[in-house]
Structure formats: C-alpha cells, structure tokens
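J.: model this:
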Amino acid sequence: MKHIRNFCIIAHIDHGKSTLADRLIQACGGVTQRDFHDQMLDSMDIERERGITIKSNTVTLAYKTADGQEYLLNLIDTPGHVDFSHEVRRSLMACEGALIVVDASQGVEAQTVANLYLALEYDLTLLPVINKIDLPAADVDRVREEIDSDLGLDPFAAIPVSAKTGVGIDKVLAGIVDHLPPPKGDPNAPLKALVFDAHFDKFRGVILQCRVMEGTLKPRDVIHFMHSDHDYKVDELGYNQFKLVPKPQLSAGEVGYIVAGVKSVQDIEIGDTITLLDNPASEPIPGYQEAKQVVFSSVYPMSTDEYPDLAKALDKLAINDAALTYEKDSSAALGFGFRCGFLGLLHLDVVQERLQREFNLGLVISAPSVQYCLTLKDESTLNVDNPSNWPDPSNIESATEPYIKATIIIPEEFVGPVMELCREHRSESQTMNYLTADRVEITSEMPLGEVLFEFYGKLKMITRGYGSFDYTPIEYRPTDVVKVDILVNKEPVDAFSYLVHRDKARTRALHYCEQLAEAIPRHQFKIPIQGAIGGSIIARATIQPYRKDVTAKLYGGDVTRKKKLLEKQKKGKAKMKQFGSVNIPQEAFVSVLRAEKD
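T.: Sure thing, here's the model as predicted:
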C-alpha cells in the first residue's frame, strides 16, 4: 500500500489540467505513441472542442523512480467549471492528495480558491504546480506570491512546469511520490468502497469507478449499496488503464472498476458506499452529498412527431449523466415535452448540444428558472420551478428564492463597474479583499435567478476576460416574485410565461414583446403583444397589419364613396381580428429564448 498514490488534479477552468494529465500519462508510458491524442481523459467530442472537462475520468499509471522502485499512481482528472463542482467533491473523497494547478500568466482565480477549500474540507495534502511557464506573459515569481497569500501554501514547494512542452513533468512525478501520502486502510476489515463515478457500456451495463477504503473485494462477491439499498454480484473488477484490465482482487487503498450487472446509472447513487452483503460495514463513508439541480427548463421537440425520439434520447443521456433529472411536461403552444433539472447553465448548454448532436433532434428550450419556495394562506408550502404551476397570487402568503455566495476575483481597475453590476443584479452585501496590490476579491450575496441569464457574460465583458467567478448556494430568502404572462392578440401563450422579481418584470416583458414583434409575421389585422402581471399590462408591442388600398379603383365622384369603402374595410378588419388566429412560427420561440440567454 505504501507504493500507491491516489491523487486528482484541481484548478480553475482552462488552467491546463487535461494537458498536464496527458504529459503524466505519456511520462509513465500509460499509452503508446500511436494511440495518443490530446486530452486523453476527455472522452466526449464537446469536451475536446470547447477545451473543457465535463466528466471526471480516472487512469492507473505505473511509475518507476530513478532508484528503480515501482509505484502505482491513480490519477483522477476533474472538471474546472463551477457547474460540475459535485464531480470534484466526489473525486476528492477518493484521494489522499491533489495537484493544485495555477496558470503562470493568470495567477490564482476564483475556482482555484473554491477547489482549495473543498480539498481542505477532505483533509488532502496539496502540491501546487505553476503551469504555462513557456508563455511570454508568464510571471512565476508573482504567482508564487499569490500561492502564498491567497492559498496559504508553501510557494517554494510549487513546481514550475509547461504541460504543453513537457518541461518539469519529471519533477511533478517525483513530487507526487515524495510529498503526497500513501493511502491508509486495513485489507482484512469489512469492505468499504466509495463509488465516485460510473459510466454506461451498452454491452456490460454500468461500469463503476471505485476507491476501496477498507477490506478486499473479489469477483463473485455479493455487494450491497448502503444508500440505495440494492444488491449485486460482482462479475469482474480491475484497473482502468484506458482499457479495462481485470485483476483477481481490489484491496484497501486501490482505485479500480467494478462490473456487477447494474442496468442503469439511476439504479445506484454516485457517492454511495459499497460493502459486502454477508460481512457488512457498520456505517457508510462520511461526506456523501447528492447533486442538487438548481436550474430548471422545459425541453420540447421542434416537431411534435419527434416526441418519442426525445423521450428515448433523454433516457439514454440520463444513463450516463446521473445529475440530469426530467419529468413529462406539456404546453398548449408547443405540445408535449419534458421539464428538466440541471446543475447550472453550462450543464443545460451541454445537455442541449448533446441532444442535438448525438440524437439529431431539433429542440425548443424554455427560459431557465430556479425553484421558488411558497408559503400559502392555508400554511402549506409549495416548491415551484415551472410558471404553469404557479398558484393564484391571492393564495400566496410569502415567497422565498435561493441565494448564493458569489466570489469574484478581478484586477483592481474593474472594481467600480463590477460592484455596479452586482448591485444591478440585486446584490445584498459586498465585501472586498485585496489579494495582492492589483487583484481584488469581491464576495457578494445575491439571488441565483439573477446569475442565470447574462451576469457571467457581462462580467467577462466588463473585465475584458480577466474576471473569474465562482458561487456556492447558501439559503432561501424572502422575495417579491411574480408570474408574467405574454399575451399574443390578447391570448396568453404559456410557453412564454416566466417567473421574475417584480423590479425586473417590466424590463424583461418589454424585451419579450419586442423580440416577438420582430419574429411573428404580419397578418391582415393588427396584433397586440402584451406582457401582463395578472390583469395589469406592463409592456406592449404592436405588429401592424397588411393594408390593401381599397380606394385605388375609384376615379373621381363624391368623397362619400371613398369613405363608404374605407368604413367597410374597417368593419372587415375588426371581424377578422375577432375570429382570426395568429400563427406563431417555431422560430419565434427560439429567437426570444436565445436572445434572453445571450
């Protein structure tokens, strides 16, 4: 066990985690040169195209030191984006140490600090690595100061590397062996194994990624999941070395895979504890947390006959992504669809792109919203994330919405505009902390619903790309939230309804009305588009009708002839407006919601 090292790589998004993992894999001979490609541990096309890690991945590497001693290194590559912090949390539970990677040109950023606190929560040993030293803008000395002041780690223990060119990789491997502790555990104790990840294989079912904390596991053992209370028989286990390498057993301290005939990821819970059915552990591994969905949105097929295809696609996607939740939903305008729960806007974006790309579906996505908690007049409580489920306002006693603690790290010159941006998004308290002479950390408490739309994009624009943002949910607080209906020709269209704070209701209603006025084609009669809270109209736009010149055929005579024709036309238009129906094209739904998201 003393020759095993379990570690993960944590960092802010785009600081070079996957590239560093590639170089470590190559240095240990984990893959042949012929089979190697960039971002080895990123298995999805979207991950490679966007240069981000969405799903944690693990690999077991054999490393031989200069004196000939062999070590087994279990490397877990983790996502850097705030939406997937639950993946990071589970990976940290499976490790004793972590490499904390800092970009030599950008320095310590918000997610770096957030991941550091997560790692300290699980009492991990941290080894700082300064990456991208080959860049012209790299300033290693300044980054060492930030590692000391912001992270509280030994700046001289930080290893300067260039993951792109391979400089310093040998020192990182030596540092992992020398500085990170070996795992602890008793191979003869009752089995305790942590399921920190899983993926679906269509031939073998769910393949579990596990870290054995105590005891020993062998094929044909019957295992018991302590949280989900299911039992399965182990068919095969071993190490994950880009292909599955079977082993006769997994003992305390080892990381590997288990195949046990699990049919769906939803049958188990990621983060669960496995034990033996005939010799169970007394208690599960502490620290288990379920992934919490914070953003909700309805997904409809562009064409109603694609509904069965969408249902199958979501089933298949949920097999691989346990954090995605969905239930049936319907809309008078868009037909049948699904109400889905996501971990954040990036998660929503990734799921939408996977549905379109992997299953070739045209989709309409409703405006994302958060979950509000309502107290009704009869003292019962109700959780609502869908505008169509909003109760009669006269029955609502009070409403609360989720708040977050946002951490924003920016250069000093942008403090004023960023604090103004926070105030515009209903920030309740702001504290400033100077990390270095020219870098400021702003901590702010604000509603999660305010961050959903354009906040992150505006922050990047204001700070010219130098601002970094991270958040943690804190609590529900009282709010004045209203349901806004969009009326087209005085008829409400349920797909456009949304929940919003009263102060922001008119601004967004005006935006919806203007977008719809551009997207809906002109008809023979005037079409009013209105935003309404209950019975009061708060915004309006009008689509002017086509107008035929009915007096063109007149060539003189009394003016009363002209008036008579115009009067007749006016009556016809009024009758047409009364009985005519407005055709809203699918593009109108897409344009409104896309404009909202941008």
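J.: only C-alpha atoms for contact and neighbour calcs from this point on.
T.: Fine.
J.: Look up the closest residue to Ile404, ignoring the ones flanking it.
T.: Pro473 (4.2 Å; CA to CA, 6 or more residues apart in numbering).
J.: pretty sure that neighbour is touching Pro402, no?
T.: Yes - shown here, Pro473 and Pro402 form a contact pair, counting by CA atoms under 8 Å, at 7.3 Å.
J.: Helix, strand or coil: sort out the residue nearest to Ile404 for me.
T.: State at Pro473, reduced to three classes by DSSP: H, G, I helix; E, B strand; the rest coil: strand.
J.: Can you show me the helices along the stretch 1-150 of the chain?
T.: Secondary structure of the stretch 1-150 of the chain (DSSP state H, counting those that start in this stretch): helices at 17-27, 45-50, 85-93, 110-121, 140-146.
J.: Next, the buried residues of stretch 22-38.
T.: Residues of stretch 22-38 classed as buried by neighbour count (16 or more other CA atoms under 10 Å): Asp22, Arg23, Leu24, Ile25, Gln26, Ala27, Cys28, Gly30, Val31.
J.: State the distance from the third one to Leu75.
T.: Going back to what we said before, that points to Leu24. 9 Å (CA to CA, to the nearest Å).
J.: which parts of stretch 233-251 are buried?
T.: Counting neighbours by 16+ other CA under 10 Å, the buried set in stretch 233-251 is Lys233, Val234, Glu236, Leu237, Gly238, Tyr239, Asn240, Gln241, Leu244, Leu250, Ser251.
J.: Looking at these, which is nearest Asn360?
T.: Closest approach between the buried residues of stretch 233-251 and Asn360, by CA to CA: Leu244, at 30.5 Å.
J.: Surely the closest one is in contact with Ile258?
T.: No - between Leu244 and Ile258 there is no contact under CA under 8 Å: 9.8 Å.
J.: Can you pick out the most distant pair from the buried residues of stretch 233-251?
T.: Spatially, the most separated pair among those is Lys233 and Gln241, at 23.2 Å (CA to CA).
J.: I'd like the structure of this one too, to check against the first:
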Amino acid sequence: MNSNNIRNFCIIAHIDHGKSTLADRLIETTNTVSEREMKEQLLDNMDLERERGITIKLQTVRMYYKASDNIEYELNLIDTPGHTDFNYEVSRSLAACEGALLLVDATQGVQAQTIANLKLALEQNLTIIPVINKIDMPNADAESVIKELEELEEFDGLDLSNVILASAKNGIGIDDILESIIQHVPAPKGNSEKPLQALIFDSHYDVYRGVVLHIRVFNGSIRAGMKIKMLKSDLVFEALQVGVFLPEMQSVEALDAGEVGFISTNIKVVSNIKVGDTIINPNIPDTEAVPGYKEVKPMVYAGLFPIRNEDQDKLKDAVEKLALNDSAFIYKQENSMALGVGFRCGFLGILHMEIIQERLEREYGIEILSTFPSVEYRVTLKNGEIATINNPMLLPSFEKIDYIEEPFIDAAIIIPMENIGEIMELCQEKRGCYVDMVYLNNKMAELIFKLPISEIAYDFYDSLKSLTHGYASIDYRDRSYVVSDLVKMDIWLNDEMVDAFSFILPRDKSFERGKQIVQKMKHVIPRKLYPMPVQSVVENKVIAREDIPPLRKSVTGKGYSGSTSKKKKIAKNIKDNKVRQRKFGGVDIPQEAFHAVLDVR
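T.: Below you'll find the model as predicted:
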C-alpha cells in the first residue's frame, strides 16, 4: 500500500481507562474480525490478562478503514499496558508509531500514568489525539476533565479544541476517532527504495516458527526468503515468513517502508535476539541503526528456583523464552545453599514479578519458589572500593563497609484532596522525604515524595489504593542514591543460615522486624521430630529467637506394659535418632515462609 495511506498509532492511558475496550470497538468498526470471532478484550490473549483485567503485553493489529474521502487506509494499532510496572512496554510501542490516542476516563480524570505516558509520547514527537472515554457513565463529568487537561502544564501546546468524547463500551465517538487518526496522524516518512532499516519492537517464541520478530519497517522492504542481519548482534538469518497481525498472524508478500508486521526466523536459540535491535541488509553493513529505546533498569530483584530439581533445565529454557517475549525481564544464574540452582531475576516492580512467576507456572508447568525482592545497593568499602549488589548474600561483611547507599525514586502521587494527610503519613512511614505538593484543581493534588525503592516495592501501591478507595495513582521518576544506615539480617534455621532469607533493612527497624519474622516462621516451617530454633542475626549477633516444637509420639507413655529397663532403652534410642535426624535431616522450606518474611517488611 502507498505509505501516504498508512497510519501507525497506539493507545496510551492510565490503567482501567478503557484501552482494551476501545481497541475492541476499533477492530469491530473496521470489520477486521468477523462478528462470530469477536470477543471482549480481543487483544488480551493471555489468561492472566483476562483474569486480572489488565493489559500486560503490547499487542499489534492491522485494520483497513475506508474514510470519508473514500480512500482505504491501513491502520496499524499497537495496544499498550497502563500499569506503571509495564511502562517499558509503552515506550517500545511509541517507538514504532507516529501518533497516539491519549485516553482519559471521564469519571476519574487525569491520573499519574496519563501524564507519564503523555511525556513519553511527546519525547518521541508523536501526534496526540485526546479522547475522553466513558462519557455514558452516570458520574461522568467530561467538561471538568477537559478543564483539568487545560490547566495541566504538560498539556501546553496541545490542541484541546477538538477533544473527542467517546464511550468505547457503547461505540460512541468511534467513527470520530478513526477520522481524526486519518486527518491528524502523519503518514510514515520511509522510502521502500532505500537500504533496509527495520526496528524490532517486540518478539515472541513460537514452537513451530521459532523466534518471531515484531517489526516496524522504516526504510526498504522485507520479503520471504530474503537474507537479513541484526545490526547489534551481527546475526544473519533468512526471513522464512513475512506477515501481519489481523490480529491472527497472516502471511503477506512483503513488508514495505512504514508498515508493521512480523518475521518468522526459525531461530531456536533465543539468547542473541535483542528487542530494540535494527534489521538491515547484510550486503549494506554500514546502514545506521534506527533509534531504539533506552536500556531498561530493573527496580527489584528476586531469586527464582524450581521446587523440583529435575525442572532446572526446564526453568532455564523457560526464562530464556520469557526474556525474549518481555525485554524488561532480565536474569542470570545463581546458586543457593538452601534452594540449589536457580536464577537471579530483575523486574520493573512487584506486579511484574508476580506476572513472570505465574507465567512460568502456567505456560511452562514449572513449580517456582521465589525469594523476597531486593533492590540494587551501592556499597563503599573502607579501602575505597565501590560495589553494586542486588543480592543480599553478596554484601561484604559489616566490618569492611564504610557506608551503604540505597536507591530512591521521585514519586509523583496524584490523590483526592481529602486524602492528603493519610498519604503523607504513609509516605513518612516508608521513610519518604517530602519534596513538593501541587494542587491540580479543586479536587485533586499531586504529592512529590522521595521514597526508597525497598520500602515501596512490596505493598505500597495496594496501601495507596486502599487509603484513597482506588482513586490514587503513582508514577516513578528519576532514580538517585542516598546514604542510609542499613544492615543485613540473616535467618538461621536449625542452626544453619538460610541464604535465601537474607535481606537488607534499616538498622533502627532490625530488632522489631527480626522478632516478628521468627514468630511468624515458627508457625509456617513444617515441624520435625526434633526441636528447631529459628534465629534472626544481625552483624553476628542473635537479636531474636523462637523454637519450633517437635512432633511428639510417646511409645512409652500411657498403656506401655514393658519393663523399666526396656523403657529406658527405647527412650535412649529415640533421643539418639533425634540427634541423628537433626544432623542429617533436611528442613522443608515452603513458599509460605518467604511470604511470612515479606509480610513484616
């Protein structure tokens, strides 16, 4: 198709503002999918997405639409997630587009991710089309939302005179949205006659096709059977199949400049595939790379270990394929004395971590035991050396450490005015430092706090939503390191240190948390026939201890009719057996034990 008749766009919004529903209506209106095949959240093809009601993976679909000028246009839509943990998915979508529909809920107004995603889109110089969604709701206030947009400095320079009022659920305003895309989103500028330049903005693994690359062609064209090269990895391969998403994968003769589609490679080794790489013609090696996206920086780290030892190779294969499908997920192998061989993994947040773990269990059938999350600390030793660690077990001994710096982020929290006091108290409990407060309008305010990532990584988001009855939203901004008085806490079980339980925390909270942890673990560690002590240790000092009582079965108790000497001999054998079991018997560590530690952090 002529590139002048192509429009590449995405939908950006805060979580639960109706992105997936709007995508459904666009697909339905353009007759991309038959009525019989149509279903709600069509592009959310993972069970997890449907169960949680959120978009986890960006999805692509090509639509054809005959506009009011009687010309048929090719529309390439890339649906994006809204949760802040999947912000990297949004940035990858934007790199492949020229325009974006900015969706705002008429009942909730502007939220933190609305602003964050808008900034990402403006950095990419995308054309923004504002859409007010859910105008049919009883508590909708479109006029107030439009006024809110006009008052925000982030919207300066945007044309808000033609804001589209819509209801994705009931199909209101869908034709206006399609016409606005045709009129305002610029056509791609690429040239099919120039040397090949294509951006890999996503990828996935298919059992039959091997690695499937999702690409946006900027210049040149790609045909099946053509030799192509990945610029960064120097990998040369053949494009076995070239196609588009309708939304099902369908072969086409070629992908020309400006088009979005996929390449089937039949590559089975996935370690060399990098999202953000540029595909070029191997005969023209001096072709410049397409500007990709910045390297992702994980926010939290955790260890993933298979419960069954025989699943170790299976887990290795699974994490490789998941990393191909989710470039924000990073991993490297690690060994634990308690849990065996596993992987130290980096995630964008706790929700991202939970999703990865559930996908490993559901899609690959592997039972996973995950350690509690940590962050990346910067440690300065007394000899002047600086070490960066994300695994508490790698922390040098306390007598060698001069000071420890932990990562803080600038959190922009948008909340109702009546909840300001509660949220400020929550942030202070999490060791947050107040920076600023801005009144957005007569209902909402934006709090800026500098917060330690270690304190907000686990349950901060849930607490925020609970205190504000679901109306708060948060966006993370610049990261910086701050010197803190931190110590490493080790947990000893049955007189052996369990390295997977070690974590770093503020010194002034160590005694209280150490006591809470051993009390909780006393009830979640399975009992044995011998007593087991549980101890919290900081800087080689035991600060709290509980004993897990043994299982008891008295064979010489009531009803025993043997002699006294026989009774003493049995009691001695029982005692010797308990000593031997305590020395050689293993202790089962269930996932609940890690949750017990998490619950008091």
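J.: SS state for Glu546 of structure 2?
T.: strand.
J.: Identify the residues contacting it.
T.: Val518, Gln519, Lys522, Pro533, Val534, Gln535 (CA atoms under 8 Å, 6 or more residues apart in numbering).
J.: likewise Val375 of structure 2?
T.: If a contact means CA under 8 Å, 6+ apart, then Val375 of structure 2 has Met299, Val300, Tyr301, Asn390, Asn391, Glu406, Pro407, Ile453, Ser454 as its contacts.
J.: what does it align to in structure 1?
T.: Here Val375 of structure 2 is matched to Val370 in structure 1, going by TM-score structural alignment.
J.: Check which element follows the host helix or strand of Lys583 of structure 2 along the chain.
T.: Element membership of Lys583 of structure 2, judged by DSSP states H and E, is helix 564-584. Note on helix 564-584 of structure 2: by DSSP H and E, the next helix or strand toward the C-terminus is helix 591-599.
J.: Which strands and helices lie in contact with that following helix?
T.: Packing partners of helix 591-599 of structure 2 (3 or more CA pairs under 8 Å, 6 or more residues apart in numbering; DSSP states H and E): strand 368-370, helix 510-524.
J.: Could I get the buried residue list for that helix?
T.: For helix 591-599 of structure 2, by 16+ other CA under 10 Å, it's Gln591, Ala593, Phe594, His595, Ala596, Val597, Leu598.
J.: Could you dump those residues into JSON lines with distance to Glu288 of structure 2 added?
T.: Output for those, formatted as JSON lines (distance: CA to CA, whole Å):
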{"residue": "Gln591", "distance to Glu288 of structure 2": "49"}
{"residue": "Ala593", "distance to Glu288 of structure 2": "52"}
{"residue": "Phe594", "distance to Glu288 of structure 2": "48"}
{"residue": "His595", "distance to Glu288 of structure 2": "49"}
{"residue": "Ala596", "distance to Glu288 of structure 2": "52"}
{"residue": "Val597", "distance to Glu288 of structure 2": "50"}
{"residue": "Leu598", "distance to Glu288 of structure 2": "47"}
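J.: Which one of those is nearest to Arg92 of structure 2?
T.: Taking CA to CA as the measure, Arg92 of structure 2 lies nearest Leu598 of those, at 32.2 Å.
J.: List the residues that contact the aligned partner of the closest one in structure 1.
T.: Matched by TM-score structural alignment, Leu598 of structure 2 corresponds to Glu596 in structure 1. Neighbouring residues of Glu596 of structure 1 by CA under 8 Å, 6+ apart: Ala367, Phe453, Glu454.
J.: Could you tell me how many residues sit around the first one?
T.: Spelled out, that is Ala367 of structure 1. 23 (other CA atoms under 10 Å).
J.: again, but for Ser297 of structure 1
T.: Residues near Ser297 of structure 1, counting by other CA under 10 Å, number 20.
J.: Show me what it lines up with in structure 2.
T.: Checking TM-score structural alignment: Ser297 of structure 1 goes with Ala302.
J.: does that match count as helix, strand or coil?
T.: Reduced to three states by three-state DSSP, Ala302 of structure 2 is strand.
J.: Distance-wise, check it relative to Gly349 of structure 2.
T.: 11 Å.
J.: ok, which stretches of the stretch 151-300 of structure 1 are strands?
T.: Using DSSP state E, counting those that start in this stretch, the strands of the stretch 151-300 of structure 1 run over 159-160, 192-201, 205-214, 216-217, 222-225, 231-233, 236-241, 243-246, 250-251, 255-262, 273-276, 295-301.
J.: Cool, thanks, signing off.
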